[in-house]
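Asker: sequence below, structure please.
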Amino acid sequence: MNRLPINLTAIALLFTSSLSAAEAPGRIDTKATSLYPNQARNAVSLSFDDARVSQADVGLPLLARYQVKATFYLLPVFAKERLPQWQAALKSGHEIGNHTMNHLCTGNFQWLRDKDAGLEQADLAFIAKDLDQSQAFFEKELGITPKHFAYPCGQTFVGRGKEVKSYVPLIAERFITGRTWNDETANLPGYTDFAQLRTLPIDNKSFAEIKAMLEAQRETNKWLILAGHNIGSEGTFTTRTEALEQLIQYLQDPANGYWLAPVGQVAAHLQAGENAATAAASSQ
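Answerer: Now for the predicted structure:
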């Protein structure tokens, strides 16, 4: 049987149960009650894929200036180029996630056609082996076993036609969260699938464009995961440094009502609320 969505009212009640009588609202309205620290209206997570060199050389120093922690989904082939920086990033509190060993996407991409490769030609055994190899890399080089995953190209299938299979169950078995890419919506607590977290792209956008995207998803309590690749001045797959700085300043201003935290931290916070709500409901 499929797990039913958790009742948002129950979650809101549990998250606000620690408030004093004077602080607690007279009536819980899930459209008005925050599930997040400091009564933030939304949670936001910054994430970056592939372990691009610019993330280590440009992004990490920028984030350090603002004391912001992000989630980086690393590809071993690129992570090797800046291992000392990634080791330092991990020690400083950044979150390191798995992005597979081979970064396999649909074979409709020419760069994969040139290799005669693609998800259409793969099977679940291939994905499982790839995950084992990538996890082994992280255990050896960084001393960690990543608990968070990002699907390459945001694609979650293997095979074609009637033989298509989802590899989401593999991710759900091995990781706490799985993150997609280039979606049209954010994540609604109590309903979102932690193995398929929705993500909004921030590459090649001005701060004004990113802010407009955030505002379009401003439903109370939604969790907005933002994803980029390179970090620099411009480019199709580049998060602009100026826009990123402006975004961080905007998100850090309490008046704007955001809680900025890595993917794993927000997921743990929401999952704790769901578990408490489930336990409370079962005891009634």
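
Asker: contacts and neighbour counts: CA atoms only from here.
Answerer: Noted.

Asker: enumerate every residue touching G118.
Answerer: L104, C105, T106, G107, N108, L112 (CA atoms under 8 Å, 6 or more residues apart in numbering).

Asker: kindly recompute the last result at 7 Å.
Answerer: Neighbour list for G118: L104, C105, T106, G107, L112 [criterion: CA atoms under 7 Å, 6 or more residues apart in numbering].

Asker: second input sequence below; structure requested for side-by-side comparison:
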Amino acid sequence: MKNKFLYIAILAASLSYAQNAARHWNGKRCAVVLTYDDALNIHLDKVIPTLDSFHFKGTFYLVGSSRVVSERIPEWRAAAKNGHELGNHSLNHPCDATLPGRDWVNRENDLSRYTVARAVNEVRINNSLLKAIDGKGQRTFAYPCGDFTIHDTLYYNALRNDFVGARGGTSGFPQAKEVNLDDINAFVEDGTTAAQMIAQVEEAEKAGSFIVFLFHGVGGEHPMNVDAGEHRKLLEYLKKREKDIWVATMVDVAKYIREQQK
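Answerer: Here you go, the predicted structure:
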């Protein structure tokens, strides 16, 4: 009888250890980061109220020169005060016009015509603007168009100390200790259904990893768009899985990863 009780105790302890060992994302099985690019009206009008209704916080990558920023500063400030991250998406959103499919990039915002100094200065100017809005000294960066280099030079090298991390645009499910904080993996969502996004979350969980969703339009206002109803279904799923899934801003997850890599 004693052996039987000892076996049960050992089995229970083993199961408890296995469950706890799998919960290495702030005590949960995986992390999810909801990011939204380009400072769109719909982010303020629809996305933030929807996130707030679920008590989730998102990361909004703002382009400093956008009128949606300059004309709606009080609303962005209120969003930041409520826990959402205002991330840096540069001052003018420069993209490399020499790459395929970049006919829409105008000459003034062609990253291939920038100097490294100009790119760095514009990002830092945008940081000053964002700090004036939210008063915060820590945030993350997102590469416009996912472009890293100016004539083979990684311009973020000069900005590494200005940010907690930088979100890229390459998908993947790395372990926390393997994450490159200069190029944090992200999944670009365009026309994606809730079922597809939920499957991505489940893959991240299975891998013991995390997932960063990269949204633009949610219900319109951008050529890269996800239906608002599908976006809401994803949030409903995440709410139901709150015990197992940590939904947080990019800056908070990047800080957590940084701690794990020490």
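
Asker: related to what we said a few turns ago, any chance of the contacts of G118 of the first structure in a markdown table, plus neighbour count and distance to E215 of the first structure?
Answerer: Below are the contacts of G118 of the first structure laid out as a markdown table (neighbours: other CA atoms under 10 Å; distance: CA to CA, whole Å):
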| residue | neighbour count | distance to E215 of the first structure |
| --- | --- | --- |
| L104 | 21 | 33 |
| C105 | 22 | 31 |
| T106 | 21 | 32 |
| G107 | 17 | 35 |
| L112 | 16 | 36 |
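
Asker: which one of those residues is nearest to D123 of the first structure?
Answerer: L104 (11.4 Å; CA to CA).

Asker: isn't that closest one up against L119?
Answerer: Yes: with contact defined as CA atoms under 7 Å, L104 of the first structure counts as touching L119 (6.1 Å).

Asker: give the aligned equivalent of P254 of the first structure in the second structure.
Answerer: For P254 of the first structure, the aligned position in the second structure is R241, judged by TM-score structural alignment.

Asker: gap between its match and V179 of the second structure?
Answerer: Counting by CA to CA, to the nearest Å, the separation of R241 of the second structure from V179 of the second structure is 24 Å.

Asker: which one's more surrounded, the two?
Answerer: Set side by side, R241 of the second structure and V179 show more neighbours around V179, with 18 against 12, by other CA atoms under 10 Å.

Asker: the more buried one corresponds to which position in the first structure?
Answerer: Match for V179 of the second structure (TM-score structural alignment): T192.

Asker: re the thing from before, preserved in the second structure, out of the contacts of G118 of the first structure?
Answerer: Contacts conserved in the second structure for the contacts of G118 of the first structure, counting by both residues aligned by TM-score structural alignment, their matches' CA atoms under 7 Å: L104, C105, T106, G107, L112.

Asker: quick one: which of these is nearest A40 of the first structure?
Answerer: The closest of these, once distances to A40 of the first structure are taken by CA to CA, is C105, at 36.1 Å.

Asker: these two touch, right, that closest one and E120?
Answerer: No: counting by CA under 7 Å, C105 of the first structure stays clear of E120, with 8.5 Å between them.

Asker: now do the shared contacts for the two.
Answerer: With CA under 7 Å, 6+ apart, C105 of the first structure and E120 have no common neighbours.

Asker: break down the stretch 101-250 of the second structure into its helices, ranges please.
Answerer: 116-134, 194-206, 228-240, 250-260 (DSSP state H, counting those that start in this stretch).

Asker: in a markdown table, list the ones you listed along with mean neighbour count and distance to S14 of the second structure.
Answerer: Output for these, formatted as a markdown table (neighbours: other CA atoms under 10 Å; distance: least, CA to CA, whole Å):
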| stretch | mean neighbour count | distance to S14 of the second structure |
| --- | --- | --- |
| helix 116-134 | 18 | 46 |
| helix 194-206 | 18 | 19 |
| helix 228-240 | 17 | 27 |
| helix 250-260 | 19 | 24 |
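
Asker: between those, which one is nearest to Y143 of the second structure?
Answerer: Across these, closest to Y143 of the second structure is helix 116-134 (CA to CA), at 10.2 Å.

Asker: quick one: map G229 of the second structure onto the first structure.
Answerer: By TM-score structural alignment, G229 of the second structure lines up with E242.

Asker: repeat for R77 of the second structure
Answerer: Under TM-score structural alignment, R77 of the second structure pairs with Q87 in the first structure.

Asker: was I right about its match contacting L142?
Answerer: Yes: with contact defined as CA under 7 Å, Q87 of the first structure counts as touching L142 (6.1 Å).

Asker: how deep is the nearest residue to P223 of the second structure once chain neighbours are set aside tucked in, by neighbour count?
Answerer: Closest residue to P223 of the second structure apart from its sequence neighbours, by CA to CA, 6 or more residues apart in numbering: G217 at 7.2 Å. Other residues within reach of G217 of the second structure, judged by other CA under 10 Å, total 25.

Asker: no more questions from me, cheers.
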